[in-house]
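Novice: any chance you can model this:
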Amino acid sequence: MRRRLIQSTLAVVLVVIAVFGVSLVIVETRTISSTAQERVDSEAVRLASIVDSRLIATGAVTAEMLRDQVPEDRYAVIRVPGERPIAIGTKPDGDTIKATRKGEEGETVTVQEPRSTVTREVGRTLLIIGAVALLAVIAAVLLALRQASRLASPLTDLAETAERLGSGDPRPRHKRYGVQELDRVADVLDASAERIARMLTAERRLAADASHQLRTPLTALSMRLEEITLTDDPDTVKEEATIALTQVERLTDVVERLLTNSRDPRTGSAVTFDLDEVIQQQLAEWRPAYRSVGRAIVSSGKRHLEAVGTPGAVAQVLAALIENSLMHGGGTVALRTRVTGNQAVIEVTDEGPGVPADLGARIFERAISGRNSTGIGLAVARDLAEADGGRLEMLQASPPVFGLFLSRTPARPSRDATPTVR
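Specialist: Purely as a prediction, here's the structure:
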């Protein structure tokens, strides 16, 4: 591209020089020739006037009288009737520019100038025009190099940016070049890079959330299957199998919920459900894990509360809090239900040391953990709660108390809301 720009610019300049240069040479040559002829004519008129004045004054004209009146580069011949011609100067060889004038006393004056003087002047003019043309070509080449560099370098940068995007590096460069069209391409590439970065972040987040959120149902399912393998009682096998099937359904719900939230976190399937059922389900799932470490998990508070949300999401939030207490807490874990205003609240507390002071409100940030855990459980739990229109808060740091707030009545749809078509 750089070579093409230089060649095209140089071609345009050469065409312009050829068209205007040839025209200028022709015009200047004619002007110089015309000026030389006018100069010789003027010289002949002047010399004829001098001869007339001499003839009137003295009645005779000699070469000595007129020698100082004729320039050295000219040749003049004066013919007076009845006398010999008077020649002044050196007669030029070759082609000449000649002018003849007749005086009032009957004399004839002829002035000649060598055409070589015109040729020399035309040569000087051509040399000047050639020098100007050469300077124009040099300036055009320099300008073409600058323009080629200004256009080719940004295009090279944009090509490298596109290649980086294709190779999986979505970092935008935010580099502009002062050319509107190139800056527009750079804007589009940067916007694409940001979209790709968001998509990659969402995919990584989905993978991290899935690995964390599926771990709990899979652990519970594994425990139920172990119970089945360790017993020969058909009733126990049936009971454990039923619970295992419930775990599978919950596992399926978790996967669907994660996929739904990854596409649109605001999408939900909120319904009115009984909190007691969700809490009892969690107690049944987690009691074996707590018994294995010599701890207990209990529930208390107001019964038969109904809340609005997604049962599977609420179960996941409670599972995250219960697992958090199992890993980081101590003593008995208690799930307490109460009512505040138009909200049902489920509090999860234990008898452990609580949340370290250096964590504080950052406990819900991703990658924040008090021990060697993933640090995304509470963050995912808060996202699930907010997707259902509720909220998850840390009500007390020591002993730790986490509160899940859920609405008790369905939210009224706005009159101006536009239904979403999927």
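
Novice: C-alpha only now, for contacts and for neighbours.
Specialist: Noted.

Novice: in three-state terms, label the residue of the chain positioned farthest from its centre for me.
Specialist: Largest separation from the mean C-alpha position in the chain: G82, at 98.1 Å (CA atoms, centre = their mean). With DSSP: H, G, I helix; E, B strand; the rest coil as the basis, G82 sits in coil.

Novice: what's the helix or strand hosting V25 packed up against?
Specialist: Assessed by DSSP states H and E, V25 sits inside helix 2-58. The contact analysis (3 or more CA pairs under 8 Å, 6 or more residues apart in numbering; DSSP states H and E) places helix 2-58 against strand 96-102, strand 108-114, helix 115-166.

Novice: tell me which of those approaches V16 most closely.
Specialist: V16 lies closest to helix 115-166 among the helices and strands packed on helix 2-58, at 9.8 Å (CA to CA).

Novice: and for S262, the neighbour number?
Specialist: 17 (other CA atoms under 10 Å).

Novice: typed the wrong thing, it's R291
Specialist: Based on other CA under 10 Å, the number of other residues close to R291 is 11.

Novice: for it, which three-state class applies?
Specialist: helix.

Novice: roughly how far apart are it and L134?
Specialist: Look at R291 and L134: by CA to CA, to the nearest Å, they are 97 Å apart.

Novice: next one: L406
Specialist: On the measure of CA to CA, L406 and L134 end up 84 Å apart.

Novice: would you confirm that L406 contacts A344?
Specialist: Yes. If you go by CA atoms under 8 Å, L406 and A344 touch, sitting 5.2 Å apart.

Novice: for comparison, sequence B:
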Amino acid sequence: MRRRLLRSIVMVIMVTVIALGLPLGVVSWRLVDDLVHSNITSQLEAINASLNAQQFTDGAMDLRSVSVSVPPGWRLEYERGGVGQAVGAEPLAVSVSDAVTSISNGKLTLYSPVDRLRREQFLALGLVALAVLASIVVGVGVALITSRRLTHPLSDLADRAARLGSGDFRTFKRRYQIAELDRVAEVLDSAAGDISTVLQRERDLASEISHQLRTRLTGLQLRLEELAEYPDDVVRADVSAALEQTDRLVNIVNDLLANARSQRAASAAEISLSTALEQVRTEWVTVYAAAGRTLTVICPPQIVVKATAVRLREALGVLLDNALMHGAGAVRVTVKQGEPLVLLEVADEGDGVGEKLAGHIFDRGISGADSSGLGLALARAFIEADGGRLELRRARPPVFGMFLVRADPDDSAPSGSVPNGSAPSVFAPHSIGAPGGSPRIPPPWDAPTRFC
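Specialist: This is a model prediction of the structure:
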């Protein structure tokens, strides 16, 4: 769009320059010609007045007496009755001239070299061309500024709309001092808040329904299993049939929940984790440097995960922003390989999370500092939407673990999923706030690493 807008503005400028520049050039050419002729005429009239005064006094006309009035390179001729005289330069092949009639009815003609006229005409055309060029430069500059002022906000709004479509419902206070674009930004912010509220209500409702349904089904199964011990064969047969129907209902509920999770992850694609982390590092390393902090990103080569790039970048941005605002010391982002998931950890050297807050750190509206308490909840929602999981693996010093579904570069199908919303057993358990260093890492984590 920016290119089309710039092309349109430049085309309008060129049309305007052609429509105004050509007539201005013609007018300048003729104006210089008129000025040169006017100059010749004024000088010739002065010479004629001097000769007329001389003839009135002496009764004769001698052009030598006015030769000093003839500019160098010019020629003055007088002709009467086939007899003439001249002073000045040799006869000019091409010249500009003007003539008057003297008091003696003779013809007095003054010649000027045409080179002088052409030189001044081309100088005028050069000034016109310079003005045209300056107009083009100024117009292109204005076009660049205008296109940038329009396209950057539009690109920003498009990115915000894309983030909204990917599940990022944060609002932005940025405005662009353009009424129409500011209105679009306000509508996007309002839509983000409304959609976030509706989706959260639906998720809470679905979670509550699934929890209550599972609880009731589990109680029903236990009760039926007790009745299955009844000595009457008819009763046992009926109870067995009821248990079979209950098991089928449990499987249906589980399948519906699994299908909902798979639909949320449908937008996930295979992305290079090292490339995504390099983009994040480039974005945040200067921010950390300005704060006097260091950011280190370490990842094994050639890891491909199933995720949405925007969601992954936003979720990791939330963790890095938390580490910058509420943490301390150096921040390390490390990637460790496993099957079927990849573990991405973000750790800093700060005080971490208190015991009372640790169990609710991902709840909406819960924050240990002066913040909205939405960041970590959104980050977890982003990762879960792609079939992953975000956990607080250690409270002090804090270590956040992001479990991502690993994808085989030769296979477009996901290589695994998160059962029941939790990390698989391949990752060594590490309780929140437990003493010790890093979790126990099985042999697959020993792959060579590199700095992104």
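
Novice: can you give me the TM-score here?
Specialist: With the length set by TM-score structural alignment, normalised by the length of structure 1, the two chains reach a TM-score of 0.51; 249 aligned residues with a CA RMSD of 3.7 Å.

Novice: ok, back up a step: who has more neighbours, L406 and L134 of structure 1?
Specialist: With neighbours defined as other CA under 10 Å, L406 of structure 1 and L134 compare such that L406 has more, 24 against 14.

Novice: confirm the more buried one sits in a strand?
Specialist: Yes. Residue state for L406 of structure 1 (three-state DSSP) corresponds to a strand.

Novice: what about it, distance to V25 of structure 1?
Specialist: The value you get for L406 of structure 1 to V25 of structure 1, if CA to CA is used, is 94 Å.

Novice: nearest residue to E105 of structure 1 other than its sequence neighbours?
Specialist: Once flanking residues are discounted, E105 of structure 1 sits nearest to D52: 6.2 Å by CA to CA, 6 or more residues apart in numbering.

Novice: so how far is R67 of structure 1 from that neighbour?
Specialist: For D52 of structure 1, the distance to R67 of structure 1 - CA to CA - is 15 Å.

Novice: more neighbours, these two?
Specialist: D52 (19 against 14).

Novice: was I right about the more buried one contacting K102?
Specialist: No. With contacts counted by CA under 8 Å, D52 of structure 1 stays clear of K102, the gap being 9.8 Å.

Novice: re earlier: overlap in contacts of L406 and A344 of structure 1?
Specialist: A307 (CA atoms under 8 Å, 6 or more residues apart in numbering).

Novice: near the closest residue to D33 of structure 2 other than its chain neighbours, how many other residues are there?
Specialist: Sequence neighbours aside, L117 is the residue nearest to D33 of structure 2 in space, at 6.7 Å (criterion: CA to CA, 6+ apart). Taking other CA under 10 Å as the criterion, the count of residues near L117 of structure 2 is 20.

Novice: from what I can see L117 of structure 2 touches V36, true?
Specialist: Yes. With contacts counted by CA under 8 Å, L117 of structure 2 reaches V36, the gap being 6.6 Å.

Novice: and for A207 of structure 1, the neighbour number?
Specialist: Neighbours around A207 of structure 1, by other CA under 10 Å: 13.

Novice: under the alignment, what does it map to in structure 2?
Specialist: Applying TM-score structural alignment, one finds that A207 of structure 1 aligns to A206 in structure 2.

Novice: next SSE downstream of the helix or strand containing that match?
Specialist: Using DSSP H and E, A206 of structure 2 sits within helix 179-227. In the C-terminal direction, the helix or strand that comes right after helix 179-227 of structure 2 (DSSP H and E) is helix 233-264.

Novice: now the angle between helix 179-227 and that next one, please.
Specialist: Using axes from the mean of the first three to the mean of the last three CA atoms, to 10 degrees, the direction of helix 233-264 of structure 2 lies 160 degrees away from that of helix 179-227.

Novice: quick check: closest non-adjacent residue to A315 of structure 2.
Specialist: A379 (4.2 Å).

Novice: cool, and T9 of structure 1?
Specialist: A144 (6.1 Å).

Novice: the one you found reaches R3, doesn't it?
Specialist: No. Using CA under 8 Å, A144 of structure 1 is not in contact with R3, being 9.3 Å away.

Novice: tell me the spacing between R313 of structure 2 and R389 of structure 2.
Specialist: On the measure of CA to CA, R313 of structure 2 and R389 of structure 2 end up 15 Å apart.

Novice: go on, Q43 of structure 2?
Specialist: 97 Å.

Novice: more crowded one of these two?
Specialist: R389 (24 against 17).

Novice: where does the residue nearest to the more buried one when sequence neighbours are not counted land in three-state SS?
Specialist: Excluding the flanking residues, the one nearest R389 of structure 2 by CA to CA, 6+ apart is F403, at 5.0 Å. Under three-state DSSP, the three-state class of F403 of structure 2 is strand.

Novice: which residue in structure 1 aligns with F403 of structure 2?
Specialist: Using TM-score structural alignment, F403 of structure 2 pairs with nothing in structure 1.

Novice: was I right to think F403 of structure 2 contacts V342?
Specialist: Yes. Using CA under 8 Å, F403 of structure 2 is in contact with V342, at 5.6 Å.

Novice: between these two, who's got more neighbours?
Specialist: F403 (28 against 24).

Novice: quick revisit: what's the mean deviation for the helix holding A206 of structure 2 versus structure 1?
Specialist: Its aligned residues in structure 1 lie a mean 3.0 Å from helix 179-227 of structure 2 after superposition (mean CA distance after the TM-score superposition for structure 1).

Novice: so what does that helix touch, helix or strand wise?
Specialist: Using 3+ CA pairs under 8 Å, 6+ apart, helix 179-227 of structure 2 is in contact with helix 114-165, helix 233-264.

Novice: out of the ones you listed, which is closest to Q212 of structure 2?
Specialist: helix 233-264 (11.6 Å).
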